[in-house]
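Visitor: Sequence first, then the predicted structure, then my questions.
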Amino acid sequence: MIYEWRGASSERLNNLLNDYKGEIEQKELIEVMRFKNRNDIENILKDAREGKHNISDYTSSENIKYVQVKVEDKNMFIPQMFAVK
């Protein structure tokens, strides 16, 4: 990672990419390192991101403990939490 890139705007990043044209190799990070060798966690995150996850079909696994929680008020949206000042 080039230090100049940290916190840079998209225009600055494009300019830096042009400046370092031949020296930079672009790669996409495809391996999940944080949960390496923990397939249960990788799979549940992948399913959730793809919108295929159904919590009612899930049971606990080696790395994930499924705990049901009762909530009295199902209206979890609180406008004050998302207010922009």
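Guide: Received it, and whenever you're ready, just let me know what you need. Residues are numbered from 1 along each chain as shown.
Visitor: going forward, measure contacts between C-alpha atoms and count neighbours the same way
Guide: OK.
Visitor: do you know how far residue 40 is from residue 48?
Guide: Distance of residue 40 to residue 48, computed by CA to CA, to the nearest Å: 12 Å.
Visitor: Included below, for side-by-side comparison, is a second structure:
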Amino acid sequence: MVISDGAPVDDSTLSVNSGDFLEKHLKKMVKFIENKTEIEVLAIGIGHDVSRYYDKAIKITDVNELGDVMISQLSSLFETKKKFH
């Protein structure tokens, strides 16, 4: 589960690379994890739509929603897994 407040930013990295370096890297790594591993990735964007980076993404508008959304999503994940075992 990834909690995000928007696009990836790191001043040191951006000072020696192109402006879209971190965004491209994030997209590449997420796609690899989603398509080539057994790891399930879910992203929660706080005030930002992060669906351009993650296939499974939820946007919340207020940080006060975070706890409930996390518990709900984790519960759903384990309920689904339980059905397969």
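Guide: Nice, thanks for sending it over. Remember, it's a predicted structure, so these values are computed and weren't measured experimentally.
Visitor: Please work out the TM-score for the two chains.
Guide: The TM-score (TM-score structural alignment, normalised by the length of the first structure) is 0.25; 40 aligned residues with a CA RMSD of 4.3 Å.
Visitor: now the strands: where do they sit in the second structure?
Guide: Ranges of strands in the second structure, per DSSP state E, are 2-4, 43-46, 57-60.
Visitor: just the helices in the second structure please.
Guide: 11-16, 21-36, 66-84 (DSSP state H).
Visitor: Using JSON lines, lay out those together with distance to residue 2 of the second structure and mean neighbour count.
Guide: As requested, these are arranged in JSON lines below (distance: least, CA to CA, whole Å; neighbours: other CA atoms under 10 Å):
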{"stretch": "helix 11-16", "distance to residue 2 of the second structure": "21", "mean neighbour count": "10"}
{"stretch": "helix 21-36", "distance to residue 2 of the second structure": "11", "mean neighbour count": "13"}
{"stretch": "helix 66-84", "distance to residue 2 of the second structure": "10", "mean neighbour count": "12"}
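Visitor: Would you mind putting those helices into CSV with distance to residue 3 of the second structure alongside?
Guide: Below are the helices of the second structure laid out as CSV (distance: least, CA to CA, whole Å):
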stretch, distance to residue 3 of the second structure
helix 11-16, 20
helix 21-36, 14
helix 66-84, 9
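Visitor: between those helices, which gets nearest to residue 46 of the second structure?
Guide: For residue 46 of the second structure, the closest of the helices of the second structure is helix 66-84, at 8.1 Å, according to CA to CA.
Visitor: Which among the helices of the second structure is found nearest to residue 45 of the second structure?
Guide: Closest to residue 45 of the second structure of those is helix 66-84 (CA to CA; 9.4 Å).
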